[in-house]
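S.K.: dropping the sequence and predicted coords here.
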Amino acid sequence: MNLRSNMFEKRGGTARILHDEQLAAMKLANEVSALMPALKSRPIVLVCIGTDRSTGDSLGPLVGTLLEEKNIAPFHVYGTLEDPIHAVNLEEKLREIEEKHFHPFIIGVDACLGRLKSVGIIQIGDGPVKPGAGVNKELPPVGDIHITGIVNVSGFMEFFVLQNTRLNLVLKMAKTIAEGIYAASLSFDRKQAWHQLNLKVEQEHTL
């Protein structure tokens, strides 16, 4: 997980959505859809980072588990409560994803700590998430775009803070993120089908 909300590479504007505000999931879906690649042939892969052994750091695997229960094709999900992606196995999992999917477009999902007034906010933006700060380990950045949830306050005894983060808040944030990603997958699937239909029509006209 990230210890602070600004610990990822910023290559563009970052949207901030309060997890329980009106239409939060739909706003998240719109932001994610706007960042989707123009090239529809790239597989969309979600890498949900975290561990179920820490309440605050369980946001990623909770999102992955909730998405696994839905049909979000053509998106692919990695990182669940049953099979989490964390500091120990992250590099191995990323290699597996690169071997399985050709030139994937990766959405990194992770928890982070931030200012008190920002707790409960979900951030969506261009560029990767930078995991590993919580264990003082140098890990590769993850994602063409990122979705991060600020689950608690940073600045003092972060490991203890993570362990004592309220599961109720993390679960609510995970549900909002999962619903938003699911809605984005439906929108992406429709765009892909329309693109394929147009391509088929163009090919028929050239015959």
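M.R.: That came through fine. Numbering: from 1, shown residues only.

S.K.: C-alpha only now, for contacts and for neighbours.
M.R.: Fine.

S.K.: let me see the contact set for the residue nearest to residue 70 when sequence neighbours are not counted.
M.R.: Nearest residue to residue 70 in three dimensions, chain neighbours excluded: residue 182, at 7.6 Å (CA to CA, 6 or more residues apart in numbering). Applying CA atoms under 8 Å, 6 or more residues apart in numbering, we find residue 182 in contact with 29, 67, 70, 72.

S.K.: list the buried residues of the helix or strand hosting residue 182.
M.R.: Element membership of residue 182, judged by DSSP states H and E, is helix 167-206. For helix 167-206, the neighbour count (16 or more other CA atoms under 10 Å) marks 167, 169-171, 173-186, 188-189, 192 as buried.

S.K.: the helix or strand where residue 62 lies: what's the following helix or strand?
M.R.: Using DSSP H and E, residue 62 sits in helix 59-68. The first helix or strand that comes after helix 59-68 along the chain, using DSSP H and E, is strand 75-78.

S.K.: elements contacting that following strand?
M.R.: Packed against strand 75-78 by the contact rule (3 or more CA pairs under 8 Å, 6 or more residues apart in numbering; DSSP states H and E) you find strand 44-48, helix 59-68.

S.K.: presented hereafter is structure B, for comparison with structure A:
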Amino acid sequence: MSLLSAFTEQQKIKAHFDDKLATSHLVDKLADLFSASHQRPPIILCIGTDRSTGDSLGPLTGTYLNRLGLPQLTVLGTLEQPVHATNLTENLEYIQHSYHNPYILAIDACLGKMDSVGHITLAKGPLKPGAGVHKDLPSVGEAHLTGIVNVGGFMEYMVLQNTRLHLVWKMAEAMSDLLSKAYIRSYIS
């Protein structure tokens, strides 16, 4: 059985952003996902807003990825042009009309348990953005990468507003590093 077939939709792979061994496993799984969709245009859809510290993980990650200038990789959602609740549908329509059968990997911040803060989670299947703050937004992507930036369960908007920027910044750096290594391994090597 291949690694890819063992990675089911119910399975999530989780690693703390500064655990090098565990994040190398995430790179392997991301490379498997990219390789399986090699004939399709890859799109990294980074969801979030720069108006909330905790929710800026997606746009920060997108900005870092864009700066790398990886060939034939489309990155939507940056600090300059964020993809968020009010323009998500518009961006999904743009993707549908502009790309034939794209492979979309969605990225977003999320809230979780105290002992999970700082973890990055990779899962197959679509992301449900805004679920943690009770928004009804369309599901996105064939796989998704989330970063647990703070503790959830109570006053989620306030928690996102009061999340430490340093944590979000370090996680965004780590996520862009994971994605770029996996992309280079799958598409350029």
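M.R.: Thanks, I have the structure now. Since the structure is predicted, the reported quantities are computational estimates derived from the model, not experimental observations.

S.K.: report the TM-score for the pair.
M.R.: The TM-score (TM-score structural alignment, normalised by the length of structure 2) is 0.91; 182 aligned residues with a CA RMSD of 1.5 Å.

S.K.: stretch 102-118 of structure 2 corresponds to what range in structure 1?
M.R.: Aligned using TM-score structural alignment, stretch 102-118 of structure 2 spans residues 104-120 in structure 1.

S.K.: show me which residues of that stretch are buried.
M.R.: 104-114, 118-120.

S.K.: which ones are touching the counterpart of residue 154 of structure 1 in structure 2?
M.R.: Under the alignment (TM-score structural alignment), residue 154 of structure 1 maps onto residue 152 of structure 2. Contacts for residue 152 of structure 2 (CA under 8 Å, 6+ apart) come out as 111, 112, 113, 132, 159.

S.K.: just give me the residue closest to the centre of structure 1.
M.R.: residue 109 (2.7 Å; CA atoms, centre = their mean).

S.K.: before we move on, the earlier item: which one of the contacts of residue 152 of structure 2 is nearest residue 87 of structure 2?
M.R.: residue 132 (18.1 Å; CA to CA).

S.K.: would you mind measuring from the closest one to residue 146 of structure 2?
M.R.: 12 Å (CA to CA, to the nearest Å).

S.K.: of these two, who's got more company?
M.R.: A count of neighbours by other CA atoms under 10 Å puts residue 146 above the other of residue 132 of structure 2 and residue 146, at 24 against 15.

S.K.: ok, the more buried one touching residue 111?
M.R.: No - using CA atoms under 8 Å, residue 146 of structure 2 is not in contact with residue 111; the gap is 9.5 Å.

S.K.: not counting sequence-adjacent ones, nearest residue to residue 10 of structure 1?
M.R.: Closest to residue 10 of structure 1 by CA to CA, 6+ apart is residue 127, at 5.8 Å.

S.K.: hang on, isn't the one you found packed against residue 109?
M.R.: No - between residue 127 of structure 1 and residue 109 there is no contact under CA under 8 Å: 11.8 Å.

S.K.: what touches both of those two?
M.R.: By the contact definition CA under 8 Å, 6+ apart, residue 127 of structure 1 and residue 109 are jointly contacted by residue 146.

S.K.: and residue 35 of structure 2, that one's in a helix?
M.R.: Yes - under DSSP: H, G, I helix; E, B strand; the rest coil, residue 35 of structure 2 falls within a helix.

S.K.: so what's it closest to, chain neighbours aside?
M.R.: residue 186 (5.2 Å).

S.K.: same question for residue 116 of structure 2.
M.R.: In space, residue 116 of structure 2 is closest to residue 148, 6.6 Å off (CA to CA, 6+ apart).

S.K.: what separates the one you found from residue 79 of structure 2, distance-wise?
M.R.: 19 Å.

S.K.: neighbour-wise, which of the two wins?
M.R.: Each of residue 148 of structure 2 and residue 79 has its neighbours counted (other CA under 10 Å); residue 148 has more, 27 against 20.

S.K.: in a markdown table: the helices and strands packed on strand 75-78 of structure 1, plus mean neighbour count and distance to residue 202 of structure 1.
M.R.: Formatted as a markdown table, these follow (neighbours: other CA atoms under 10 Å; distance: least, CA to CA, whole Å):
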| stretch | mean neighbour count | distance to residue 202 of structure 1 |
| --- | --- | --- |
| strand 44-48 | 26 | 26 |
| helix 59-68 | 26 | 35 |
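
S.K.: among these, which is nearest residue 91 of structure 1?
M.R.: strand 44-48 (11.7 Å).

S.K.: how much does that closest one stray from structure 2?
M.R.: With mean CA distance after the TM-score superposition for structure 1, strand 44-48 of structure 1 departs from structure 2 by a mean of 0.4 Å once superposed.

S.K.: map residue 33 of structure 2 across to structure 1 for me.
M.R.: That one, residue 33 of structure 2, aligns with residue 35 by TM-score structural alignment.

S.K.: before we move on, what about residue 79 of structure 2?
M.R.: Using TM-score structural alignment, residue 79 of structure 2 pairs with residue 81 in structure 1.
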